[in-house]
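Student: Pasting a predicted model and its sequence here:
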Amino acid sequence: MVDAYLRRLGVARTPRPTAAALSELHLRHLLTVPFENLSVQLGERIVLEERRLVEKVVEERRGGFCYELNGAFGTLLTALGFEVTFLAARVFGASGRLGIPYDHMALRVGTADGGSWLADVGFGAHSHHPLRWADRGEQKDPGGVFRIAEAKAETETQTDTGAGAGIEGAGDLDVVRDGSPQYRLEVRPRVLGDFVAGAWWHSTSPESHFTRSLVCSRVTRDGGRITLSGRRLKVTAPEGDSEERELVTDEEVLGVYRERFGIVLEQVPEVRAAEAGPRA
């Protein structure tokens, strides 16, 4: 498994579990394995089991959303000797509202040279390299200026699903990008099985943005980003300038998936109508 995964990332030799190796693996993952929700729209089941996650990324040469990408990456890092902890987070939405519990998965990674890092290869546009866990100042990265800040325990929040307001627990951390809060991390260790309900909600609920959209995105070699949203192709330069165009034919769409993301599909994915149901 390890050798095949490393080949998928373009890593020639097995690295030691150091901070430098973690940074390289993190970037190579973002360059190689796309953030995508194709399984949701293709009706494929999301299975949060280590073997299945690695199989999807390595053998099927697919990507996934946060639970799959960080789940697979965490499995690889553990096999390489890193100390990996799964963490739950809730994503900040409109007006600062937080998403559902287990809304997002991130990783806390310990290295053999004594470092502790926040690694996240499953949030779409985010940091290209791991963030220093204990650093509460600004951390400059090709993906922006990041900060890990202590969340105020007295802050009342309400979820995007309309759940009642609650008091945030002490010790939570806010991950901020370019001055805007991205998600709120719980520091309590979790296991893969804890995220099953969140993955189910995001892949089935009509209120989830993953059931209402179609996206496939990865970092480019120059530090920019390429994104296919349905039939709209967007290429963003490192400086932020972007070019967009609409793909007209199915052959064009399938060609972009194949040539730019390494994903071979037999049919063009389309957004499926999610069944309405009770609010989570």
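Tutor: Great, that's in hand.
Student: For the rest of this, base every contact and every neighbour count on C-alpha atoms.
Tutor: Fine.
Student: Can you give me the distance of the spatially most central residue of the chain to residue 69?
Tutor: Nearest to the mean C-alpha position of the chain, counting by C-alpha atoms, centre = their mean, stands residue 122 at 1.1 Å. Relative to residue 69, residue 122 is positioned 5 Å away (criterion: C-alpha to C-alpha, to the nearest Å).
Student: overlap in contacts of these two?
Tutor: A shared contact of residue 122 and residue 69, defined by C-alpha atoms under 8 Å, 6 or more residues apart in numbering, is any residue touching both; here these are residue 35.
Student: Got another one to weigh against that:
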Amino acid sequence: MEPLDPARTDAYLRRLGVARPARPTAGSLRELHLGHLRAVPFENLSIHLGEDLVLTRDAVFGKIVTAGRGGICYELNAGFAELLGALGHRVELLQARVYGKDGALGVPYDHLALRVDGRWLADVGFGDHTAYPLDLDEPGEQKDPAGVFLVRPAPDGDGDLEVLHDGVPVYRLETRPRALADFLTGAWWHCTSPESGFTKGPVCSRLTADGGRITLRDHTLITTSADGDRTEEELATEDEVRAAYRTWFGIVLDRLPVPLHPRP
């Protein structure tokens, strides 16, 4: 992937509120990863606004940086990959299949994650996940503000890796690098299928500066503190919902997203 030009790189860094690192290090990667999670929300609003999800570098940059929006994993991690490449990191796109609540794996190219500098698993597109990159060279448990994570070989020994969060498998990661175009089918499925969780209703979520999380799901505003305390507020009017998008996520909407395939 070609790196972003300097002007676009600076604009992306301003979006994150992070200063340009002097050189690419593990420490600067951690800062960028956390800054992305705090500034750029995970959101599937395009699906419910009738907007196309376009996986090109210009479209992703335009949505995240120019328009001040967020996106789903394909957009967020693709954008982050471009930024990291411009700052001197070596970035590879990896495909993963996400474990459902029933323990079954999702569709191929279910998720896009990043391997950075051959060692770090960066993922700013999985919602409530790690605050910092995981070390792929670490065979033991890794503590993170979001919990305890483990990266281990997949049980069948075919070279895949499993990522566990607090002992529960989250996704299964292939180690072969992929191109962004490889994810088009997975993105199309998630944006159209009634079986996809993304089509059942709008959600917008980001990490807060105090380590908590703010989420707007349909008309419900959910605030989770760093220690896990959770409160929910039902927003009664469309104006209140639009105000919540603007206040908490910096997203200005002239109309509300309508669920593509509403939950029964």
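Tutor: The structure has been received and is ready for your questions. Predicted, not measured: the structure shown is a model, and the values here were computed from it.
Student: Aligned counterpart of the residue nearest to the centre of the first structure in the second structure, please.
Tutor: Aligned counterpart of residue 122 of the first structure in the second structure: residue 125 (TM-score structural alignment).
Student: do residue 67 of the first structure as well
Tutor: Using TM-score structural alignment as the criterion, the counterpart of residue 67 of the first structure in the second structure is residue 74.
Student: tally of neighbours for residue 100 of the second structure?
Tutor: Using other C-alpha atoms under 10 Å as the criterion, residue 100 of the second structure is surrounded by 12 other residues.
Student: Would you confirm that it contacts residue 106?
Tutor: Yes: the pair residue 100 of the second structure and residue 106 qualifies as a contact (C-alpha atoms under 8 Å) at a distance of 6.8 Å.
Student: quick revisit: the closest residue to the match of residue 67 of the first structure other than its chain neighbours: neighbour count?
Tutor: Of all residues beyond its chain neighbours, the one nearest residue 74 of the second structure is residue 112 (5.6 Å), with distances taken as C-alpha to C-alpha, 6 or more residues apart in numbering. Other residues near residue 112 of the second structure number 27, with proximity taken as other C-alpha under 10 Å.
Student: Now name the helix or strand holding residue 112 of the second structure.
Tutor: Under the assignment given by DSSP states H and E, the secondary-structure element containing residue 112 of the second structure is strand 111-116.
Student: what's the mean distance for the helix or strand just after that strand versus the first structure?
Tutor: Elements were assigned by DSSP H and E; along the chain past strand 111-116 of the second structure, the next helix or strand is strand 120-122. Taken over the aligned residues, the distance from strand 120-122 of the second structure to the first structure averages 0.3 Å (mean C-alpha distance after the TM-score superposition for the first structure).
Student: need the contact list for the residue nearest to the match of residue 122 of the first structure when sequence neighbours are not counted.
Tutor: The shortest distance from residue 125 of the second structure to any residue that is not its chain neighbour, by C-alpha to C-alpha, 6+ apart, is 4.0 Å, and that residue is residue 73. In this structure, residue 73 of the second structure makes contact with 42, 111-113, 124-126, judged by C-alpha under 8 Å, 6+ apart.
Student: what do you get for residue 244 of the second structure?
Tutor: Applying C-alpha under 8 Å, 6+ apart, we find residue 244 of the second structure in contact with 216, 221.
Student: any idea how far it lies from residue 219 of the second structure?
Tutor: Distance of residue 244 of the second structure to residue 219 of the second structure, computed by C-alpha to C-alpha: 9 Å.
Student: post-alignment, the strand ranked longest in the first structure versus the second structure, mean distance?
Tutor: Counting residues, the longest strand found in the first structure (DSSP state E) is strand 83-91. Compared with the second structure after fitting, strand 83-91 of the first structure has a mean deviation of 0.2 Å; criterion: mean C-alpha distance after the TM-score superposition for the first structure.
Student: how about that strand, which residues of the second structure does it hit?
Tutor: Using TM-score structural alignment, the partner range for strand 83-91 of the first structure is residues 90-98.
Student: Need the counterpart of residue 206 of the first structure in the second structure.
Tutor: Residue 206 of the first structure is assigned residue 194 in the second structure as its aligned equivalent, the criterion being TM-score structural alignment.
Student: Hmm, residue 261 and its match touching each other?
Tutor: Yes: in terms of C-alpha under 8 Å, residue 194 of the second structure counts as a neighbour of residue 261; the distance is 5.8 Å.
Student: Give the residues shared as contacts by those two.
Tutor: Between them, residue 194 of the second structure and residue 261 have residue 200 as joint contacts when contacts are counted by C-alpha under 8 Å, 6+ apart.
Student: which SS class is the match of residue 122 of the first structure?
Tutor: Secondary structure state of residue 125 of the second structure, per DSSP: H, G, I helix; E, B strand; the rest coil, is coil.
Student: Can you verify my assumption that it contacts residue 44?
Tutor: No: using C-alpha under 8 Å, residue 125 of the second structure is not in contact with residue 44, being 11.1 Å away.
Student: got any residues that touch both of the two?
Tutor: With contacts defined as C-alpha under 8 Å, 6+ apart, the residues adjacent to both residue 125 of the second structure and residue 44 are 71-72.
Student: quick one, helices of the first structure?
Tutor: For the first structure, helices defined by DSSP state H occupy the ranges 2-9, 19-32, 38-42, 50-54, 66-79, 196-204, 250-261.
Student: For the ones you listed, could you give me JSON lines that also reports distance to residue 267 of the first structure?
Tutor: Output for the helices of the first structure, formatted as JSON lines (distance: least, C-alpha to C-alpha, whole Å):
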{"stretch": "helix 2-9", "distance to residue 267 of the first structure": "24"}
{"stretch": "helix 19-32", "distance to residue 267 of the first structure": "22"}
{"stretch": "helix 38-42", "distance to residue 267 of the first structure": "9"}
{"stretch": "helix 50-54", "distance to residue 267 of the first structure": "23"}
{"stretch": "helix 66-79", "distance to residue 267 of the first structure": "22"}
{"stretch": "helix 196-204", "distance to residue 267 of the first structure": "20"}
{"stretch": "helix 250-261", "distance to residue 267 of the first structure": "7"}
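Student: which of those helices sits most buried?
Tutor: helix 66-79 (a mean of 23; mean count of other C-alpha atoms under 10 Å).
Student: ok, average deviation of that helix from the second structure?
Tutor: Taken against the second structure, helix 66-79 of the first structure registers an average deviation of 0.5 Å after superposition, with mean C-alpha distance after the TM-score superposition for the first structure.
Student: Can you check what angle separates that helix from helix 19-32?
Tutor: When axes from the mean of the first three to the mean of the last three C-alpha atoms, to 10 degrees is applied, the directions of helix 66-79 of the first structure and helix 19-32 differ by 140 degrees.
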